[in-house]
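Peer 1: sharing a sequence plus its predicted fold:
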Amino acid sequence: MNDGDEQLLRGRVYGHDHDDPNPGPLPHQTYAALVGGPLDGLLLDITGWRPEDIEDGVALMTELSRWPGGRALYDPQPGEPRTSGPSVSCRFYYSGDTP
């Protein structure tokens, strides 16, 4: 990934296109910040997720992973504090790629 790619990702919500007129977070939604890996800097909308869903982590489709069209794996850190309500409530950390 080059510097231009990184700039397109910062502050954007996963699943929104870079040319979306409003790719950023909405004030009434809850997000996990993605840390490291190909999706570093993106936010993942976790509004309505149960705590056990958050604990499971995610496999997110991306063309930027080791395998284009594969998935980047992100997991929460055990014991890391979380907030409730709208805004960024937790962080998911990159743990690898899968085809």
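Peer 2: Perfect, I can see it now.
Peer 1: contacts and neighbour counts: CA atoms only from here.
Peer 2: OK.
Peer 1: which parts of this structure are strands?
Peer 2: 30-35, 43-45, 58-62, 70-76, 87-98 (DSSP state E).
Peer 1: let me have those strands in a markdown table, adding distance to residue 6 as columns.
Peer 2: As requested, the strands of the chain are arranged in a markdown table below (distance: least, CA to CA, whole Å):
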| stretch | distance to residue 6 |
| --- | --- |
| strand 30-35 | 13 |
| strand 43-45 | 13 |
| strand 58-62 | 14 |
| strand 70-76 | 16 |
| strand 87-98 | 15 |
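Peer 1: nearest to residue 16, of these?
Peer 2: strand 43-45 (10.1 Å; CA to CA).
Peer 1: does anything pack onto that closest one? Which helices or strands?
Peer 2: Applying 3 or more CA pairs under 8 Å, 6 or more residues apart in numbering; DSSP states H and E, one finds that strand 43-45 contacts strand 30-35.
Peer 1: try this one next to it:
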Amino acid sequence: MNSDEQLLRGRVYGHDHDDPNPGPLAHRTYATLIGGPLDGLLLDVTDWQPEESDGVVALSTELGRWPGGRALYDPRPEELRTPGHGAMRRFYYSGDTP
């Protein structure tokens, strides 16, 4: 695992690596990002409606194929959401876009 990967593990997407509390909060709900440039990050989906977490999400990143572009992640339909707080589902890397 390289240093960029180590910085990302267990951290919430959108929080800086030097944030005093970059990890998940007990009262929030997260999707785990699998693969690609944001592998290991958690995406806060607490306030999302169910239909919002069923499609592709495009997340800004400097680590993808196009710096300043977006990494695309989507859930697998066969994987059900787990109700409650914590990691409720996984989103898998499907590509990059400028």
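Peer 2: The structure has been received and is ready for your questions. Every value quoted in this text rests on a predicted model; they were computed, and no experiment measured them.
Peer 1: what does the TM-score come to for these two?
Peer 2: Once the chains are overlaid, their TM-score stands at 0.97 when taken by TM-score structural alignment, normalised by the length of the second structure; 98 aligned residues with a CA RMSD of 0.9 Å.
Peer 1: ok so, going back, what about the strands of the first structure, which gets the closest to residue 21 of the first structure?
Peer 2: The closest approach between residue 21 of the first structure and any of the strands of the first structure, judged by CA to CA, belongs to strand 43-45 at 16.4 Å.
Peer 1: that older thread, turn the strands of the first structure into a markdown table, columns for mean neighbour count and distance to residue 21 of the first structure.
Peer 2: Converted to a markdown table, the strands of the first structure look like this (neighbours: other CA atoms under 10 Å; distance: least, CA to CA, whole Å):
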| stretch | mean neighbour count | distance to residue 21 of the first structure |
| --- | --- | --- |
| strand 30-35 | 22 | 19 |
| strand 43-45 | 22 | 16 |
| strand 58-62 | 18 | 21 |
| strand 70-76 | 21 | 25 |
| strand 87-98 | 19 | 20 |
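Peer 1: tell me which of those sits nearest to residue 14 of the first structure.
Peer 2: The minimum distance between residue 14 of the first structure and the strands of the first structure falls on strand 43-45, with 5.4 Å, by CA to CA.
Peer 1: so what touches that closest one?
Peer 2: 11, 12, 13, 14, 25, 29, 30, 31, 32, 33, 34, 88 (CA atoms under 8 Å, 6 or more residues apart in numbering).
Peer 1: apply 7 Å and report the result again.
Peer 2: 11, 12, 13, 14, 29, 30, 31, 32, 33, 34 (CA atoms under 7 Å, 6 or more residues apart in numbering).
Peer 1: and those residues, which two are furthest apart?
Peer 2: Put simply, by CA to CA the two of the contacts of strand 43-45 of the first structure set farthest apart are 29 and 34, 15.7 Å from each other.
Peer 1: tell me how far the residue lying closest to residue 89 of the first structure once chain neighbours are set aside lies from residue 96 of the first structure.
Peer 2: With CA to CA, 6 or more residues apart in numbering as the criterion, residue 89 of the first structure has its nearest non-adjacent residue at 4.7 Å, and that residue is residue 83. Counting by CA to CA, to the nearest Å, the separation of residue 83 of the first structure from residue 96 of the first structure is 26 Å.
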